[in-house]
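A.B. asks: below are the sequence and a predicted model; questions follow.
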Amino acid sequence: MSKLMPCIALLLATTSPAYAKDVFTGTWKSDVNASVPSTKPSVVLLADGLYTCSTCVPVLKVAADGAFHPVVGSAYYDEMAVTVVDPAIVKRATRKGGKLVGETTATLSADGNTMTTAFNDLTALNGIPVTGTGVSTRVTSGPAGSHASSGSWRQTSEGQVSDSGLVFTLAQVGRVVTYSTPTGISYVATTGGPAVAVVGDPGWTTVSLKQSGLNTLHETDYFDGKIIGKYVMTVSADGKKMTMDANDIKYGRTSTLVAYKQ
């Protein structure tokens, strides 16, 4: 979280820790229906036995033969398998160190313009999975002769996500903020202080926080010293709703997330 903190806000946050605690402290749950996903489309091509995702990080080029093949450049997986089930269904699976860490099944609608993707994310180091579905709408079609899943797709909604992927806990006392999730991700950082280690996420190594007001925190995420994301979290005046403006620098996407205090 990044911040420019005015002197008055700093004074209030330092001298009134009880107020700061009341604003952010608690368990929050993201509302997928109230959130606004990125409008940047994903671009995939499945043709001539090869699956290519040009907007993925890293860019993916994997033989679509159902077997696992090496993938370089991801902190979360080192192998991927792509299986064409039929003209409307494509499955992907990822492994790291020989262990299954993710599965997705993409299913096209009858008219080929909507894709529903069911996912099972097993990357959490504590073993708790995150499951759910996402819905995307076609922007452009793939070239002639390619699989119907080819083309560019814009995510329109997340149909359902398990609580393990939606719930997070914050606690702020003075300038010290503690963050944790059911999947084992956590950090303890001081607003205006140096970047600190993140536990439990191999793709997110450090984080720094700043505070621009009693109700607003700014977070900057890093991977091996490189900025991968910036987030501005603002709590409503009644303390019940949090709006997060997310700038996913790694993937070049912006979105707005909404969470409610439980």
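C.D. replies: Looks like it came in fine.
A.B. asks: contacts and neighbour counts: CA atoms only from here.
C.D. replies: Fine.
A.B. asks: quick one: which helix or strand includes the nearest residue to residue 127 once chain neighbours are set aside?
C.D. replies: With sequence-adjacent residues excluded and distances taken as Cα to Cα, 6 or more residues apart in numbering, residue 127 is closest to residue 183, at 7.3 Å. Per DSSP states H and E: residue 183 is located in neither a helix nor a strand.
A.B. asks: count of residues packed around residue 183?
C.D. replies: 21 (other Cα atoms under 10 Å).
A.B. asks: okay, now the one to match up with it:
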Amino acid sequence: MRHIGMSVALAAIILPATASAQSVFDGRWRVDLGSTELPKKPWVVTLNDRNFRCASCGTPWGIPADGGFHKVAGQNYFDEAAVKRIDPRTIEFHYRKGGRLVETDRISISADGKTFTSVDTDHATPNGELAVYRSTARRSADGAPGAHPLDGSWVTTSYDKGSDNTMTVTMRMEGDRFSFADGTGSHYTATLGGPPVKVEGDLAGRMIAAKRLSPNALQLDASIGGKADSRMIVTVAPDGKKMNVEATNVKQAVTTRFVAYKQ
């Protein structure tokens, strides 16, 4: 399940690294999902006739699996969740924050129970347009005997599709101020070496602090509520056409790598 993770990564990774008249970062970039190197840490869940629990989430959580919304504590991007059984191999997760539906994840499990496809829809983008992501996963450990087919451990194998508003970003530099905007309406402007700034439109109030590592590389540290959340290392190739991104979830100590190309 995405849990808004990919959109957050895209909204936090890209800022120009220099203050030249025309930075190599300026313009429109598109993420290449085929280049993604995903962490091997499994998603570990329990699902039976009564309850759902995510044991591997950064802050573990669980609710009754009765189709209704229930309060969830300790999560940045939702405070209520519901687990709905669509058919024996299809499950939907619905998330709300402040009473507003923010995300729906629909998981379809294969007949042999070894793989699943998840279609995740972000309902709370700043510009009001739906943002859709699709991922696949394979089973890494069996669930309990007699439990739901989702029960057990899963490793994400790919992000194989995303709506266009999730895959492209636009950047601009003005003096020592650097601006970012994505297709969902999320945006921010930061100064390299300056204080953290708010990502406008982020539901959790995410803050970004940018630091230059070299003429073509940045370190971007994200925090939520004053606590470190993620770290991004962004490096532009010498030809200015390719950007390598290394994104680390600080709480879970896992890293994802991918590439973006200038359009």
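C.D. replies: Perfect, thanks for sending it. Just so it is clear, the model here is predicted, and its values are computed rather than measured.
A.B. asks: after the longest helix along the second structure comes which helix or strand?
C.D. replies: If you go by DSSP state H, the second structure has its longest helix at helix 5-12. Per DSSP H and E, the first helix or strand lying C-terminal to helix 5-12 of the second structure is strand 27-37.
A.B. asks: give me the helices and strands touching that following strand, please.
C.D. replies: Secondary-structure packing of strand 27-37 of the second structure (3 or more Cα pairs under 8 Å, 6 or more residues apart in numbering; DSSP states H and E): strand 152-162, strand 168-174, strand 254-262.
A.B. asks: try it again with 10 Å
C.D. replies: strand 152-162, helix 164-167, strand 168-174, strand 177-182, strand 242-249, strand 254-262 (3 or more Cα pairs under 10 Å, 6 or more residues apart in numbering; DSSP states H and E).
A.B. asks: what angle do the first one and helix 5-12 make?
C.D. replies: Read it as strand 152-162 of the second structure. Relative orientation of strand 152-162 of the second structure versus helix 5-12 (axes from the mean of the first three to the mean of the last three Cα atoms, to 10 degrees): 50 degrees.
A.B. asks: could you list the buried residues of strand 152-162 of the second structure?
C.D. replies: 152, 153, 154, 155, 156, 157, 158, 159, 161, 162 (16 or more other Cα atoms under 10 Å).
A.B. asks: quick one, what contacts the first one?
C.D. replies: Contact analysis of residue 152 of the second structure by Cα atoms under 10 Å, 6 or more residues apart in numbering lists 42, 43, 44, 45, 46, 47, 139, 140, 141, 142, 143, 144.
A.B. asks: if we go to 7 Å?
C.D. replies: Going by Cα atoms under 7 Å, 6 or more residues apart in numbering, residue 152 of the second structure touches 44, 45, 46, 141, 142, 143.
A.B. asks: mind putting the helices and strands packed on strand 27-37 of the second structure in CSV, distance to residue 104 of the second structure included?
C.D. replies: Converted to CSV, those look like this (distance: least, Cα to Cα, whole Å):
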stretch, distance to residue 104 of the second structure
strand 152-162, 15
helix 164-167, 16
strand 168-174, 22
strand 177-182, 21
strand 242-249, 22
strand 254-262, 23
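A.B. asks: ok, which of these comes nearest residue 102 of the second structure?
C.D. replies: helix 164-167 (15.5 Å; Cα to Cα).
A.B. asks: show me which positions of the closest one end up buried.
C.D. replies: For helix 164-167 of the second structure, by 16+ other Cα under 10 Å, it's 165, 166, 167.
A.B. asks: and if you look at stretch 100-111 of the second structure?
C.D. replies: Within stretch 100-111 of the second structure, the residues that qualify as buried are 101, 102, 103, 104, 105, 106, 107, 108, 109, counting by 16+ other Cα under 10 Å.
A.B. asks: equivalent analysis for stretch 84-99 of the first structure, please.
C.D. replies: Buried residues in stretch 84-99 of the first structure (16+ other Cα under 10 Å): 84, 88, 89, 90, 91, 92, 93, 94, 95, 96.
A.B. asks: please identify the helix or strand for the nearest residue to the third one once chain neighbours are set aside.
C.D. replies: Right, the one you point to is residue 89 of the first structure. Using Cα to Cα, 6+ apart and skipping the chain neighbours, the partner closest in space to residue 89 of the first structure is residue 107 (4.6 Å). Residue 107 of the first structure belongs to strand 99-108 when assigned by DSSP H and E.
A.B. asks: how about the contacts made by the residue nearest to residue 13 of the second structure when sequence neighbours are not counted?
C.D. replies: Distance criterion Cα to Cα, 6+ apart; nearest residue to residue 13 of the second structure, sequence neighbours excluded, is residue 232 at 5.9 Å. By Cα under 7 Å, 6+ apart, residue 232 of the second structure lies in contact with 13, 219, 220, 221, 245, 246, 247, 248.
A.B. asks: and the one helix or strand residue 82 of the second structure maps to, what other elements does it pack with?
C.D. replies: Taking DSSP H and E as the definition, one finds residue 82 of the second structure inside strand 80-87. If you count contacts as 3 or more Cα pairs under 7 Å, 6 or more residues apart in numbering; DSSP states H and E, strand 80-87 of the second structure packs onto strand 70-71, strand 90-97.
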